[in-house]
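> Give me a 3D structure for the following:
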Amino acid sequence: MSESGLVHVDLNDSIGALQIGLLFSIFVFGIVTLQAHMYYGTFRDDRWTYKALVAAIWLLEVGHTIAGSYEVYRATITLYGRPELLTTFPALSAGIAVAGAITFLVQGFFSIRLFKVLPRPYSFIGIACISVSGLRFIGSIYLSYRAVTTKSVEQYRREMTWLVTTLLTAGATIDVTIAVSMLYYLSKKRSQAFERIASVIDRLIAYTIRTGLLTSVGAVVLLICYQAMPDNLVWLAMYTCLAKLYSNSLLSSLNSRQELREDSTTSMPSFERFSRRTTTRREHNTRLDLAPPQPIAIEMKTTMETAQDDSVGKVRITVDSVPSPAYRNDTKV
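Okay, here's the model as predicted:
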């Protein structure tokens, strides 16, 4: 407290950090919106569960973005000149549950994919990941309730540090487990694949690293900021962006299927041409084997001329025989 009795608040690492975090969050939300638009335009015939998942993710992101925008407006406009009153963030506190729902949907999607891809008994890694993610979602709902009802951010940090640390650690662990499991499976398949198929698997490995490790690194960095800088709001600013990293990873994974299909089609032209040639030859031989024998048509053309020789009194007969070609499609006798 200063000599005049006013509370000194550093706006750079509090409201300033929150504003920068919101700007970056809105930017990532624009990417999420573009990804959703590309998905619905490209995969019109996709299954309804995927379409509903993308719609749910986007609607949750809209609510999460509105919550962050409201808090920045409240801090810079409503409470302008009174930073000492900025002790709670009710909208962002409710957004904790929204972010938990987004994280659960994304991690559940990748966990189910892991369960379908991996052979037994490794496929149960996916079941374990989605179970832990469900418990994490329940914990985020309780965390959101405590954040809404708390009297100050400092009290919230003091009482809920253990739960926040547990949830962030669990989220990072799930992301790393999913990414490492997919990388191990794809690397094993790559050693057994042809050279052309290996290039497609390399692309899958790159997508796995890009989508899985990005969210895990974000969760780890958020956890470090939360533990190392408890007296500012840098960790809260980073938290506004973490959920959008999960959404972007899911939509990027869905949209990358079209590019992977094109790569898999163009990476094996020789096999396709060989298949076409083999099929054409087999069909040609089959047509020859099943076709009935063509009859040989021989056409005899006979011309008779009869002329009366008045001087001799005899009859002259001339016969011309002209054979037709040996093979014809029509039959004439």
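
> going forward, measure contacts and count neighbours with C-alpha atoms only.
Will do.

> and the gap between Thr65 and Gln107?
Separation of Thr65 from Gln107 (C-alpha to C-alpha, to the nearest Å) stands at 20 Å.

> what's the answer for Asp46, then?
Distance of Asp46 to Gln107, computed by C-alpha to C-alpha: 20 Å.

> re the thing from before, between Thr65 and Gln107, who's got more neighbours?
Set Thr65 next to Gln107 and count neighbours by other C-alpha atoms under 10 Å: Gln107 wins out with 25 against 20.

> Test my guess that the more buried one contacts Val132.
No. Between Gln107 and Val132 there is no contact under C-alpha atoms under 8 Å: 9.8 Å.

> The structure of the following sequence is requested for comparison with the preceding one:
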Amino acid sequence: MSSAIPADISVLTGPVLFADLVNWGLFGALTVQVYLYYISFPQDKPLIKAVVYTTYSIEVVQTALATREAFRILAIGWGNPDVLVTVGWLGITIPCLVSVLTWISQMFYAWRIWILRRTLWLPIIIAMLSLTQMICGLISGIHIQLIGILAEVEARTSKTTTVRLVCALVCDVVIATSMLQFLYGTRNTAMQRTQNIVSRLIKLTFETGLILMLVAVIDLTFFLAFPQNNFFYAPSMSLSKLYSNAMLVMLNVRIEVVGGRSKNPRVDVELSDATISTSLPMPTPYVPGSTPKASLTFDG
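Here you go, the predicted model:
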């Protein structure tokens, strides 16, 4: 262990601070998404609720461990150069938990694709790619914890990390392509009242898929190109939150705001094998001397 403070200390501590700030920001967005889901869709299937709340619970653990690592490096280990070269809980925080959360999100999309398209070959491909990335993530996490030295992580885990990120990237491409193809076909044959939400789903699918693929590419590039610093921290740390937020956004897209700018007061959304209808009453004109009333009904 070196006792001298490295000259490039900012490339070791800066990414850790930035990653923790981004991680907490995305966790705050996820918390809002989960709350909106909780109050808006109490009639969803138990399986969907289990996926949402299990994902959030694991994200709480991941955020706590990531914060603990940032506190260890930037507070407890302040002025101690040895802290900068040890991995701490890095193997658990990023490869293990991130790969598990990625697997949950991608398997949820595989289930949705099977429900919507009634074909098995696409979900099987997605499941195999997602399972491969999770296994590689768990192997990488265990190796990182056993290695213990940050400088040796890239050299000894580059293969499993590369396979994990490439499999996740290809899986995202398959999911996005399949969803976009189905949604475009649905929009062309859908009733007028469903076209608005289908268009929103198309936009969200494209945007979230593009963001996830871009972050995965940046993560892999930083990990392989800069093995002696912590540039990979921020994209690696944010991947799980991006997957979780993308999944919740796709679920919460069914929410309609009373008195908003939407021209469709009623929207039918096929979430699973049953159709979930959200009924939004039109506002009643106010009559002087009467008591104004407001109501919001969800038909499940």
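
> TM-score for these two?
TM-score for the superposed pair, counting by TM-score structural alignment, normalised by the length of structure 2: 0.80. Supporting figures: 263 aligned residues with a C-alpha RMSD of 2.4 Å.

> so who does the alignment partner in structure 1 of Gly148 of structure 2 touch?
Matched by TM-score structural alignment, Gly148 of structure 2 corresponds to Lys151 in structure 1. Applying C-alpha atoms under 8 Å, 6 or more residues apart in numbering to Lys151 of structure 1 gives the contacts 87-88.

> how about Lys151 of structure 1, secondary structure?
Assigned state for Lys151 of structure 1: coil (three-state reduction, DSSP: H, G, I helix; E, B strand; the rest coil).

> Look up how far Arg282 of structure 1 lies from Leu290 of structure 1.
According to C-alpha to C-alpha, Leu290 of structure 1 and Arg282 of structure 1 sit 12 Å apart.

> Just want to know which of the two has more residues nearby.
Set side by side, Leu290 of structure 1 and Arg282 show more neighbours around Arg282, with 12 against 8, by other C-alpha under 10 Å.

> Could you check how far the more buried one is from Ser275 of structure 1?
Relative to Ser275 of structure 1, Arg282 of structure 1 is positioned 10 Å away (C-alpha to C-alpha).

> What of Ile174 of structure 1?
43 Å.

> Who has more neighbours out of the two?
Remark: of Ile174 of structure 1 and Ser275, Ile174 carries more neighbours, 23 against 12, as counted by other C-alpha under 10 Å.

> what about the closest residue to Thr205 of structure 2 other than its chain neighbours, which helix or strand?
Once flanking residues are discounted, Thr205 of structure 2 sits nearest to Ala176: 6.2 Å by C-alpha to C-alpha, 6 or more residues apart in numbering. Remark: Ala176 of structure 2 resides in helix 153-189, with elements defined by DSSP states H and E.

> in that helix, what's buried?
The neighbour-count check on helix 153-189 of structure 2 (16 or more other C-alpha atoms under 10 Å) flags 153-154, 157-158, 160-169, 171-176, 178-180, 183, 187 as buried.

> Kindly calculate the angle that the next helix or strand after that helix makes with helix 153-189.
Where DSSP H and E defines the elements, the next helix or strand beyond helix 153-189 of structure 2 is helix 192-225. Angle between the axes of helix 192-225 of structure 2 and helix 153-189 is 170 degrees (criterion: axes from the mean of the first three to the mean of the last three C-alpha atoms, to 10 degrees).

> That concludes my questions; thank you for your assistance.
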